[in-house]
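Novice: Kindly return the folded structure for what I paste below:
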Amino acid sequence: MTQDRAPRPFPDPLPIRDAWLSGNWTSASGDVHAGRLWDEDSVYRWERYLDHWFVEHAHDQGEPTPEKIRAWANSLVRADNGHRLSPPSRARAVSVVLSWYDHLERYHDLGPFRLPRRWKIIGVIEPNEPRKYQPWVTDALRTAADRFQGLPPAPGRGLAMQHPSRHRLACYLLLANLRPKQVTHLRLENLAPDEKRKILHAKIPLKHHADDTTVYNGTLPWPIWRTVQDFMTVRRYDDDVTGYDYGPVLTTRSGLPYKWQNFRELIRPIVASDPDLAEIQPPLQPDQLSHSKSPWNDWHLRDDGDLPAVDAQGASRGRGRP
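Specialist: As a prediction, the model looks like this:
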């Protein structure tokens, strides 16, 4: 009578995952492999998805099924507001898990898992490309921000609230292709101006990160630093969360950080000051502006040497993590 072979125990996934995402790993046969390089933001998202999968399926990681993956993807919510992930985001999460098990099969002698293609698990997802404004719109917005004279006097609106620098700075940062959440999380202590070269070095929050603790090194257009200096003359701060030389660059009139959900209020007065921009319907959206071509062309967000240049597919060229 032949004795059934005991199933091979599933290994600790974290070392395998970390080696894989580092771009260099050793397979079960002892061969060393070099993988693709990705930008830091993609690495962060893959780690978040896989960490959640590892926790939810700690006891059955070696037994993935289309039904389990589908149920897991449909249960995912956004970290910032608790809303369910959009269909494209859920599809990306499924792709991450499928890539993970494909990696285990090919290089770690696990499986076979016999998982189907993504569309059989989550359905066909139409690409959701972000809307981008034409270059004349971003050029007009920059010109309007340059010329903006501030808010008109009104009861309860002091000189600090009338000052144009707060609204101008918000527009400039969007036009440098920072997302609204990145703008609200950009910190004053993470700015390092180079007066000689007229470049603003910055530690910029990752666009998909839930907070401002993970950053990458980049550069911003010099006019942004001049506007920061202008805003510092009226910037309020709260000793608990912000200070004179630390905390979010943009603060409210009470010195608190802005919520990115309210970001459109910052650019609305500048948009209203330009007749052509004011006629655009629906009104200009901050997130769509941040996706559009910057009027500073290739100056903004240049690589400082610590950040790999990223191509259109998300793969980075040169140094960096996968």
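
Novice: alpha carbons only for contacts and neighbour counts from here, please
Specialist: Fine.

Novice: Checking my notes, residue 218 in a helix, right?
Specialist: No: assessed with DSSP: H, G, I helix; E, B strand; the rest coil, residue 218 is strand; it does not lie in a helix.

Novice: Now do it against residue 200, distance only.
Specialist: The gap separating residue 218 from residue 200 is 9 Å, by C-alpha to C-alpha, to the nearest Å.

Novice: Equivalent analysis for residue 138, please.
Specialist: Using C-alpha to C-alpha, residue 138 is found at 21 Å from residue 200.

Novice: what's the burial count for residue 14?
Specialist: Residue 14: 13 surrounding residues under other C-alpha atoms under 10 Å.

Novice: quick one: what helix or strand has residue 193 in it?
Specialist: strand 191-194 (DSSP states H and E).

Novice: by contact count, what packs against that strand?
Specialist: strand 199-205 (3 or more C-alpha pairs under 8 Å, 6 or more residues apart in numbering; DSSP states H and E).

Novice: buried sites along the strand holding residue 193?
Specialist: Judged by neighbour count (16 or more other C-alpha atoms under 10 Å), strand 191-194 contains these buried residues: 191, 193.

Novice: Could you also give me the structure for this second sequence? I'd like to compare it with the first:
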Amino acid sequence: MGRSRSRRRRRSRSRRRPIECGESDEDPNALFRIELLPGRRRDPYPSFDLLVEEGDQQVQVPHVCSRPDEAYVIRVTNDSRRHVACAVTVDGENALLRDGSLIVAPGDCRELQGYLVSKNFVGKEYVKEYRDFLFGKPKVIEESGKNEEPSMPYTAYGRIVCEVYEAELDEEVDSDQELRGQTTHYRGAGLHGSNEERLVPEGKKKHFMYSAVTVQGSRSTIANSTRGRWWVRGRTKLRTLELRYRELHTLMLLGVDRKRLGLEEEESAVKYEKKEEEDEKPKLFDDSQIETCDLTNEEGAFWTTETAPEKVRPVDVS
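Specialist: Presented below is the predicted three-dimensional model:
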């Protein structure tokens, strides 16, 4: 059984096809895009191009507004005429298994919903387990006397990097070929665990820039078929895509207009609601009217309403 399977694999590898030729007249900067979505198959978050310092120069990097305790999805779009393999890192940590890649077909897009924690082949399907991306905050710690650096550099927080490589056709899996019994590969703390809590030393913490961090959310599963063509990452790097996320107050300090962030509409709605509540509240008294009670009436107390006298104007004493 093992020999026949390996023989089929050798035959399938021998049927390699040439890779699609690149387009010399196309701008590589416009062929690939990375976006953040609030959920699968939903509209992306609005992005804001901001100037940030990278070494001795300033570069323009798109930013999105992070929502605390909300999950998000990374979408990579390929508008070229070749298959590409994408290596995605979130907060400086690989989002895929080992040297795994996100393969995007020509003119297509792929969505990555979280950290890939396992991949197991079962018959003619392979099941992937994810831990959803979730906006959070790092834990602040006190610096030790030895000035030891944390396990993950604090400068990586709030950064999503996608390195786009040329994809190569590895093999084709026959329709009757099974991959049963393959070893499951785990990452980080395993399928049921979570990454170590990201730490930022208090002395080096910049709340202005590094107040947001991605943590692991709930678990989800996706099953894919093993039939068809299998692509792997090549050696040619096409482009590096970067997207950063910051909290609301940080984007305002970086110069993003309040109206673009939707704050004007939210504040006006709150003011309108407060005005309606004030209008609905009963008034305790009216300054323009005064009520008097006549206790000398033979029938008892008699109440009358009269116009209040004018208030005395202040006198200017020289």
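
Novice: care to give me the TM-score?
Specialist: Overlay of the two chains. TM-score (TM-score structural alignment, normalised by the length of structure 2): 0.21; 107 aligned residues with a C-alpha RMSD of 6.3 Å.

Novice: one step back: which outside residues touch the strand holding residue 193 of structure 1?
Specialist: Strand 191-194 of structure 1 has contacts (C-alpha atoms under 8 Å, 6 or more residues apart in numbering) with 199, 200, 201, 202, 203, 225.

Novice: Go again with 10 Å.
Specialist: Applying C-alpha atoms under 10 Å, 6 or more residues apart in numbering, the external contacts of strand 191-194 of structure 1 come out as 199-204, 218-220, 222, 225-226, 228, 246, 249.

Novice: And these, which of them are buried?
Specialist: By neighbour count, with 16+ other C-alpha under 10 Å, these hold 199-204, 218-220, 222, 225, 228, 249 as buried.

Novice: returning to what we had before: name the nearest of the contacts of strand 191-194 of structure 1 relative to residue 93 of structure 1.
Specialist: Ranked by distance to residue 93 of structure 1 (C-alpha to C-alpha), those are led by residue 204 at 24.6 Å.

Novice: My read is that that closest one contacts residue 216, right?
Specialist: Yes: contact criterion C-alpha atoms under 10 Å: residue 204 of structure 1 and residue 216 qualify, at 5.4 Å.

Novice: residues contacting the residue nearest to residue 104 of structure 2 when sequence neighbours are not counted?
Specialist: Nearest residue to residue 104 of structure 2, sequence neighbours excluded (C-alpha to C-alpha, 6 or more residues apart in numbering): residue 84, at 5.5 Å. Contacts for residue 84 of structure 2 (C-alpha under 10 Å, 6+ apart) come out as 32, 78, 101-106, 163-168, 231-234, 237-238.

Novice: Just give me the neighbour total for the nearest residue in space to residue 34 of structure 1 that is not next to it in sequence.
Specialist: The spatial neighbour of residue 34 of structure 1 that comes closest, neighbours along the chain excluded (C-alpha to C-alpha, 6+ apart), is residue 24 at 4.6 Å. Applying other C-alpha under 10 Å, we find 17 residues neighbouring residue 24 of structure 1.

Novice: From residue 272 of structure 1, how far off is residue 169 of structure 1?
Specialist: 16 Å.

Novice: more neighbours, the two?
Specialist: residue 169 (26 against 14).

Novice: Assess the claim that that one and residue 225 are in contact.
Specialist: Yes: using C-alpha under 10 Å, residue 169 of structure 1 makes contact with residue 225 at a distance of 9.0 Å.

Novice: Quick check: neighbours shared by the two?
Specialist: Common neighbours of residue 169 of structure 1 and residue 225 (C-alpha under 10 Å, 6+ apart) are residue 231.

Novice: remind me, longest helix of structure 2?
Specialist: Assignment by DSSP state H gives helix 263-280 as the longest helix of structure 2.

Novice: Show me what that one is packed against.
Specialist: Here helix 263-280 of structure 2 touches no other helix or strand, going by 3 or more C-alpha pairs under 10 Å, 6 or more residues apart in numbering; DSSP states H and E.

Novice: which element is residue 220 of structure 2 on?
Specialist: Under the criterion of DSSP H and E, residue 220 of structure 2 resides in strand 213-225.

Novice: Pull out the buried positions in that strand.
Specialist: Across strand 213-225 of structure 2, burial judged by 16+ other C-alpha under 10 Å covers 213, 214, 215, 216, 217, 219.

Novice: Return the list of helices and strands in contact with the helix or strand hosting residue 48 of structure 1.
Specialist: Assigned by DSSP H and E, residue 48 of structure 1 belongs to helix 40-56. Based on contacts counted as 3+ C-alpha pairs under 10 Å, 6+ apart, the elements that helix 40-56 of structure 1 packs against are helix 13-22, helix 66-75, helix 87-107, strand 215-220.
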